[in-house]
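[1] Okay, predicted coordinates and the sequence, questions at the end:
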Amino acid sequence: MATALITPPEEASLSSVETVADLVRRLGDIPLYRIRTQPPIGTATENDVVRHKCCELIDGVIVEKGMGWEESILEIEIAALIRNYLQQSCIAVVAGADGYARMRPGRVRVPDVGVYLLNRFPTNKAPRVAICDVAPDWAIEVLSRSNTKKEMELKRADLFEAGTRLIWIADPRKRKVEAWTAVDEMDLLTPQDTANLDEILPGFTVSIGDWFGQLDRVMESGDS
């Protein structure tokens, strides 16, 4: 495993946005087609993000999540591994890409997979709400071709600020996982590694090679 130290990103804010170029930059240099213009930019609410589905709310702007077959397969695969573990040890709940989490007022993020320890909820059970007030303990993001480095920096900053302890950024094309424990601390996991998740899910491990290998078992070979 390799370790990297990354400078925390600048805080995103739409208070000074005057041009489309500035808006795109503040959202992490994402493609324009992922920025919804209805409701009008700067006016979107939490009700809007729930209605649109597969989107996030960033300071009054609805932003579509990057989606794809490879990403979906990996998300379901690791969620299934986690769910199998939780069948024997019901200490957490695992949510998918419609598991909204409120970072702060006006900021709603949606990890591709989120693991939430039940002891962080007042009743030790997840609430029946559209948007959860608790950030995931472990957030997993599987990169799509439309995700950008800056976008993921901004998302990591939001998650850590809200209380997330571990963030995985998985790249299905490069077959690597960045395991972030803070905005400036990251271990690089490769297919030769087995990740130990003891600090969140005692006794739970993930073979990175087996996880990525699911793509080879079910998908045609293609461009990287």
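    Nice, thanks for sending it over.

[2] all contacts plus neighbour counts: C-alpha atoms, from now on.
    Will do.

[3] Run a quick neighbour tally on residue 183.
    Residue crowding around residue 183 was assessed by other C-alpha atoms under 10 Å; the count is 21.

[4] thought it was touching residue 158?
    No. Taking contact to mean C-alpha atoms under 8 Å, the distance of 9.5 Å between residue 183 and residue 158 leaves them out of contact.

[5] In this structure residue 126 contacts residue 93, no?
    Yes. Residue 126 is within contact range of residue 93, at 7.4 Å (criterion: C-alpha under 8 Å).

[6] Now the common contact residues for these two.
    Between them, residue 126 and residue 93 share these contacting residues under C-alpha atoms under 8 Å, 6 or more residues apart in numbering: residue 118.

[7] Grab the longest helix from this structure for me.
    In the chain, ranked by residue count with DSSP state H as the criterion, the top helix is helix 69-88.

[8] Count residues in the vicinity of residue 73, would you?
    By the measure other C-alpha under 10 Å, the count of residues near residue 73 is 18.

[9] show me what contacts it?
    By C-alpha under 8 Å, 6+ apart, residue 73 lies in contact with 214-215.

[10] Then residue 34?
    Going by C-alpha under 8 Å, 6+ apart, residue 34 touches 63-66.

[11] Could you pull out the helices in the chain for me?
    Read by DSSP H, the chain holds these helices, from start to end of the chain: 20-26, 46-52, 69-88, 149-162, 208-218.

[12] Now find how far off-centre the third one is within its chain.
    So the one you mean is helix 69-88. 14 Å (C-alpha atoms, centre = their mean, to the nearest Å).

[13] For that helix, could you pull out the residues that count as buried?
    By neighbour count, and taking 16 or more other C-alpha atoms under 10 Å as the criterion, the buried residues in helix 69-88 are 70-71, 73-75, 77-79, 82-83, 85-86.

[14] when you compare where that helix runs with where helix 208-218 runs, what's the angle?
    Between the axes of helix 69-88 and helix 208-218, defined by axes from the mean of the first three to the mean of the last three C-alpha atoms, to 10 degrees, the angle is 120 degrees.

[15] here comes the other one, which I'd like you to weigh against the first:
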Amino acid sequence: MSSLPINIPPNLQVSEEQFALLAAANRDLHLELTANGELIIMPPTGGNTGKRNIDIEGQLWFWNRQSKLGVAFNSSTAFKLPNGAERSPDAAWVTQARWDALTPAEQETFPPLCPDFAIELRSKSDRMEPLRKKMQEYIDNGLRLGWLIDTKNKKVEIYRPNQSVEVVDSPTSLSGEDVLPGFVLDMQVVFS
């Protein structure tokens, strides 16, 4: 089953607090709220997607644990983007300075910032166009590097500010470039 958008009528607005309550009451679902008020309901992932997600998150976490350059997040974290959307990348990372600039209350809720780095992993039922729009939304809101990983076709779309999207076929690894210095994602386990 793919994600399901639900349109919220303009006269029925979901506040940040109400969205947080909806997300807390429906922990088995991943919920997102677009900037134009569309509620996105994503069902739990299947086994292969979950296996890939944990491997990606684990590699990012391990690199961050060693580098101590920031904070890594899993797919359960929603970020309140500058445009008002509440989005949950499959994996994300924020520099330590940006994280430390948030208040304890902001760190406890949906952090009000766009990650510096984000990964979206296409699951079997996902369509590419909504994922591409989501990646572009991250870029438009301050993302410095993003990877859209399409395991079905063994391709990765690399997103950077003010650049065209780079498409890489069957990479064995991906570099975190200057955003995540020294981070290399082993794609062989992700594509297997």
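    Perfect, thanks for sending it. Bear in mind that the values here come from a model prediction, so they are computed numbers and not experimental data.

[16] what's the counterpart of residue 170 of structure 1 in structure 2?
    Using TM-score structural alignment to pair residues, one finds that residue 170 of structure 1 aligns to residue 149 in structure 2.

[17] How about residue 152 of structure 1?
    Here residue 152 of structure 1 is matched to residue 131 in structure 2, going by TM-score structural alignment.

[18] Mind putting the buried residues of helix 69-88 of structure 1 into a markdown table with distance to residue 53 of structure 1?
    Shown next, in a markdown table, are these (distance: C-alpha to C-alpha, whole Å):
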| residue | distance to residue 53 of structure 1 |
| --- | --- |
| 70 | 19 |
| 71 | 17 |
| 73 | 19 |
| 74 | 20 |
| 75 | 17 |
| 77 | 21 |
| 78 | 22 |
| 79 | 19 |
| 82 | 24 |
| 83 | 23 |
| 85 | 28 |
| 86 | 26 |
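
[19] hang on, the earlier thing: and the match of residue 152 of structure 1, how far from residue 170 of structure 2?
    Counting by C-alpha to C-alpha, to the nearest Å, the gap from residue 131 of structure 2 to residue 170 of structure 2 is 19 Å.

[20] what's the answer for residue 98 of structure 2, then?
    Distance from residue 98 of structure 2 to residue 170 of structure 2, counting by C-alpha to C-alpha: 33 Å.

[21] next one: residue 140 of structure 2
    27 Å.

[22] So which residue is dead centre in structure 2?
    residue 89 (1.3 Å; C-alpha atoms, centre = their mean).

[23] What does that one correspond to in structure 1?
    Going residue by residue (TM-score structural alignment), residue 89 of structure 2 aligns to residue 111.

[24] got it, and residue 49 of structure 2?
    Structural alignment places residue 49 of structure 2 opposite residue 71 in structure 1 (criterion: TM-score structural alignment).

[25] I'd say its match and residue 172 touch.
    Yes. A contact is recorded between residue 71 of structure 1 and residue 172 when judged using C-alpha under 8 Å, the distance being 7.3 Å.

[26] Mutual contacts of these two, please.
    Both residue 71 of structure 1 and residue 172 are contacted by 142-143, under the criterion C-alpha under 8 Å, 6+ apart.

[27] give me every residue that touches residue 119 of structure 2.
    When contacts are taken as C-alpha under 8 Å, 6+ apart, residue 119 of structure 2 is in contact with 89-92, 146-149.

[28] Give the equivalent position in structure 1 for residue 166 of structure 2.
    In structure 1, the position corresponding to residue 166 of structure 2 is occupied by residue 187, as judged by TM-score structural alignment.

[29] same question, residue 175 of structure 2
    Pairing criterion TM-score structural alignment: the partner of residue 175 of structure 2 within structure 1 is identified as residue 196.

[30] roughly how far apart are its match and residue 22 of structure 1?
    In this structure, residue 196 of structure 1 lies at 41 Å from residue 22 of structure 1, with C-alpha to C-alpha as the measure.

[31] Tell me who's in contact with residue 61 of structure 1.
    Residue 61 of structure 1 is in contact with 35-37, 39-44, counting by C-alpha under 8 Å, 6+ apart.

[32] Need the nearest residue in space to the aligned residue in structure 2 for it, chain neighbours excluded.
    Taking TM-score structural alignment as the criterion, the aligned counterpart of residue 61 of structure 1 in structure 2 is residue 38. Ranked by C-alpha to C-alpha, 6 or more residues apart in numbering and with sequence neighbours excluded, the top spatial neighbour of residue 38 of structure 2 is residue 7, at 4.8 Å.

[33] dump the residue contacts of residue 136 of structure 1.
    Neighbouring residues of residue 136 of structure 1 by C-alpha under 8 Å, 6+ apart: 101, 114-117, 159, 163-165.

[34] Trace it over to structure 2, please.
    Using TM-score structural alignment, residue 136 of structure 1 lines up with residue 115 in structure 2.

[35] What is the burial count for the closest residue to residue 103 of structure 1 other than its chain neighbours?
    Across the structure, with C-alpha to C-alpha, 6+ apart as the measure, the residue nearest residue 103 of structure 1 apart from its sequence neighbours is residue 162 (5.4 Å). Number of residues near residue 162 of structure 1 (other C-alpha under 10 Å) recorded here: 18.

[36] Kindly report the same for residue 83 of structure 2.
    Residue 83 of structure 2 has 15 nearby residues by other C-alpha under 10 Å.

[37] I am finished for the moment; much appreciated.
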